[in-house]
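Student: structure here, sequence nowhere to be found:
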């Protein structure tokens, strides 16, 4: 059972690179793909393990490994040919015939990187993979064929291409995914759990309303531990059902238990829908659901900040109420309320917008009151003004 700080830390760790690079919303931070690494290498050769000398402490050597060149992918000059040997000043265990890919940078000669063990299948995959210079609409379908490939090197690399791709590149090719395969991967226990969220999102983009029942069953499957991918599956569910799908999220938001994973996943789904899929669900429905978390002290500060970004100014009376509430007495909640007031008080009011003008005037009044009562809270909030 995880508390909110742990859930938040896990979620933020998973989303750091996503927010920075606008990559796949429900994927771990992507590693550089093999196609990307290959494109950046000055030299690349397929080699076979020939022999090796282990490190020797007495002789103060790090050992060495000798490979035989089997195929040349790229080289800056006629430095190597098939059958020639390359010896690295490092020990790599192996047996004769084992295949490795060497990639190197031309400095003074070639500085080789660590040998990457491959098979004939994975080597062919690597050399045929389209580089980042190829448009996403043409590049990503190539890697789609290799998701959940039995060769883990291939499967992991193919997924990394989608993990690095922004949502705007992924959505247009959704119809090339198979709903049947996505459901198989989601339900199969052998599937890497870091991929479940992405597969859930894709099922929402390419599936039918009948697939929503499958996702709901997976979402509600009992578990004793924090589940990766809940947010992506929830997003897929809402993508399929639109406003009607928000009802299930509200059920999660209302579960006032010590198991925070479902609640935080539902919150992340609301954020995803707001940022990427407003054509599938109404803004008012998203705001309505997010307001529910104001009632829960452990999530109130996060919800208040989102509602400020979403310009839900009608919630201000409720915020002033909870500011005085003993149950919401944490400094982080009070700072979030102050930040909401600061954000609203700085809004420029278009001519004739009497409703917004009234909200801004009230926010300024409340803010002046807080400056007199809790100047440190307001000062701290000003540091985080977005």
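Tutor: That came through, no problem. Small disclaimer: the values here were computed from a predicted structure and weren't measured. Numbering: from 1, shown residues only.
Student: rest of the way, CA atoms for contacts and neighbours
Tutor: Will do.
Student: longest single helix anywhere in the protein?
Tutor: Longest helix of the chain, by residue count under DSSP state H: helix 354-373.
Student: so which elements touch that helix?
Tutor: Packing partners of helix 354-373 (3 or more CA pairs under 8 Å, 6 or more residues apart in numbering; DSSP states H and E): helix 331-345, helix 375-383.
Student: residue 314 is nearest to which of those helices?
Tutor: Closest of the helices and strands packed on helix 354-373 to residue 314 is helix 331-345, at 10.9 Å (criterion: CA to CA).
Student: ok, residues contacting the closest one?
Tutor: 297, 300-302, 304-305, 308, 311, 313, 319-320, 323, 328, 359-361, 363-364, 366-367, 370, 377-378, 380-382, 384-386 (CA atoms under 8 Å, 6 or more residues apart in numbering).
Student: just the buried ones from those, in ChimeraX syntax?
Tutor: Burial among the contacts of helix 331-345 is assessed by 16 or more other CA atoms under 10 Å; the matching ChimeraX selection reads:
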select :297,300,301,302,304,305,308,313,319,323,328,359,360,363,364,366,367,370,377,378,380,381
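Student: count residues in the vicinity of residue 109, would you?
Tutor: Per other CA atoms under 10 Å, the neighbour tally for residue 109 reads 10.
Student: got it, and the one 4 residues further on?
Tutor: Here the count is done by other CA under 10 Å, and residue 113 has 14 residues near it.
Student: let me see the contact set for it.
Tutor: Contacts for residue 113 (CA under 8 Å, 6+ apart) come out as 102-104.
Student: hmm, try it at 10 Å
Tutor: Residues near residue 113 by CA atoms under 10 Å, 6 or more residues apart in numbering: 41, 44, 88, 101-105.
Student: here comes the other one, which I'd like you to weigh against the first:
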């Protein structure tokens, strides 16, 4: 156990200032250093492991209390700390952007350092979660010529199998910068080709999904046409059928029904996806197709229909805000 003196309270109970607390740490802590620590509860307070912070980090932490809860002004504050030398500060700034919407990131596009973003993408030592964020940055501040960076990263992956380009974000950025030409390449390489690696196809689907819901560089109808190519790959078709239904693309009623009829064990997941597509579709042809499928495999149709009673689509569970009992403090070993 370490005895530490609270020198500043950033959030929580001001009365903790100048008090001495005891905290546990699995690593040896230097004396006469300053630490950041978060506490929970009141009787007694439970403290997280202390994180040593620099003087500059304290300045960063003090600035957090003056920020709005969301929006471009908040992101603008964190933007200048992405290159901070203190890893705690840089990681916290990255995490803020990871939680931001693309709309908010687009609002600070003119403040992004394009050259730094590109250098981060080329740096193999950058963790993949940060590389993915940099692809998002480049989609907002890059030029059409920067689309070639996608091929550069693919070549790097061919040379070094451990290198992860962050394919979903990379493909989304490539489409954003290259437009129709980029989408055509993605279709050919990752959607239409049965030789494409599963993870690359999955990444391409996610990238197109982001474009259809947030980026809006290309019309959703064009993006749906790209996803429809996956219906020629029965073992992966279930990945895109819900997107087609969500986007109201009802042009594939016959094809989806046929996938159900021809599904083998390897493609078994396409069956419930097909039922949900046909069940959601408002067209009479979908209802007729569903009844044909019911005659073929009533049990699967019934199970899929039953699942719709309990699952109406993706849901999110909000994280509760910190209570007044939570305390965040700057600490110094006494």
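Tutor: Sure thing, it's come through. Quick caveat: nothing in here was measured; it's all calculated off a predicted structure.
Student: any idea what the TM-score comes out to?
Tutor: Remark: TM-score between the superposed chains equals 0.81 [TM-score structural alignment, normalised by the length of the second structure]; 305 aligned residues with a CA RMSD of 2.7 Å.
Student: closest to residue 182 of the first structure out of the contacts of residue 113 of the first structure?
Tutor: residue 101 (31.4 Å).
Student: which residue in the second structure aligns with that closest one?
Tutor: Residue 101 of the first structure maps onto residue 36 in the second structure, with residues paired by TM-score structural alignment.
Student: quickly find the element holding that match.
Tutor: Secondary structure assignment for residue 36 of the second structure, by DSSP states H and E: strand 34-40.
Student: residues contacting that strand, please?
Tutor: With CA under 10 Å, 6+ apart, strand 34-40 of the second structure has contacts from 4-12, 23, 29, 45-55, 57-58, 61, 88, 322-333.
Student: returning to that earlier point: among the contacts of residue 113 of the first structure, which pair sits farthest apart?
Tutor: Longest span within the contacts of residue 113 of the first structure, CA to CA: 41 and 88, 17.1 Å.
Student: what's the match for residue 255 of the first structure in the second structure?
Tutor: Alignment note (TM-score structural alignment): residue 255 of the first structure maps to residue 193 of the second structure.
Student: and its match, which of the three is it?
Tutor: Three-state assignment for residue 193 of the second structure (DSSP: H, G, I helix; E, B strand; the rest coil): coil.
Student: quick one, longest helix in the second structure?
Tutor: Looking across the second structure with DSSP H, the single longest helix is helix 167-186.
Student: what helices or strands is that helix leaning on?
Tutor: Applying 3 or more CA pairs under 10 Å, 6 or more residues apart in numbering; DSSP states H and E, we find helix 167-186 of the second structure packed against helix 128-141, helix 148-159, helix 198-210, helix 220-228.
Student: reformat the ones you listed as JSON lines; add distance to residue 69 of the second structure and mean neighbour count.
Tutor: Putting these into JSON lines (distance: least, CA to CA, whole Å; neighbours: other CA atoms under 10 Å) gives the following:
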{"stretch": "helix 128-141", "distance to residue 69 of the second structure": "21", "mean neighbour count": "22"}
{"stretch": "helix 148-159", "distance to residue 69 of the second structure": "34", "mean neighbour count": "14"}
{"stretch": "helix 198-210", "distance to residue 69 of the second structure": "24", "mean neighbour count": "20"}
{"stretch": "helix 220-228", "distance to residue 69 of the second structure": "31", "mean neighbour count": "19"}
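Student: which one of those lies nearest to residue 166 of the second structure?
Tutor: Closest approach to residue 166 of the second structure among those (CA to CA): helix 128-141, 5.3 Å.
Student: which secondary structure elements does that closest one contact?
Tutor: Applying 3+ CA pairs under 10 Å, 6+ apart, one finds that helix 128-141 of the second structure contacts helix 87-98, helix 102-107, helix 114-122, helix 167-186.
Student: tell me which of these sits most buried.
Tutor: Highest mean neighbour count of these: helix 167-186, a mean of 22 (counted as mean count of other CA atoms under 10 Å).
Student: against residue 88 of the second structure, how distant is the match of residue 101 of the first structure?
Tutor: Relative to residue 88 of the second structure, residue 36 of the second structure is positioned 10 Å away (CA to CA, to the nearest Å).
Student: how about residue 208 of the first structure, what's its partner in the second structure?
Tutor: Alignment note (TM-score structural alignment): residue 208 of the first structure maps to residue 143 of the second structure.
Student: would you confirm that its match contacts residue 118?
Tutor: No - with contact defined as CA atoms under 10 Å, residue 143 of the second structure does not count as touching residue 118 (11.3 Å).
Student: give me every residue that touches residue 381 of the first structure.
Tutor: Contacts of residue 381 of the first structure by CA under 10 Å, 6+ apart are 332, 334-342, 375.
Student: hang on, isn't residue 218 of the first structure packed against residue 186?
Tutor: Yes - counting by CA under 10 Å, residue 186 is a contact partner of residue 218 of the first structure at 8.2 Å.
Student: mind listing the shared neighbours of these two?
Tutor: Residues touching both residue 218 of the first structure and residue 186 by CA under 10 Å, 6+ apart: 200, 233.
Student: the helices and strands packed on helix 167-186 of the second structure: which one's closest to residue 169 of the second structure?
Tutor: Using CA to CA, these put helix 128-141 closest to residue 169 of the second structure, at 5.3 Å.
Student: got the angle between that closest one and helix 148-159?
Tutor: Orientation check (axes from the mean of the first three to the mean of the last three CA atoms, to 10 degrees): helix 128-141 of the second structure against helix 148-159 gives 160 degrees.
Student: residue 198 of the first structure matches what in the second structure?
Tutor: With TM-score structural alignment as the criterion, residue 198 of the first structure lines up with residue 133 in the second structure.
Student: its match touches residue 98, doesn't it?
Tutor: Yes - between residue 133 of the second structure and residue 98 a contact is recorded at 7.1 Å, counting by CA under 10 Å.
Student: helix or strand: which one has the counterpart of residue 142 of the first structure in the second structure?
Tutor: Matched across to the second structure, residue 142 of the first structure falls on residue 77, judged by TM-score structural alignment. Element membership of residue 77 of the second structure [criterion: DSSP H and E] is helix 72-79.
Student: do residue 308 of the second structure as well
Tutor: Assigned by DSSP H and E, residue 308 of the second structure falls within helix 298-310.
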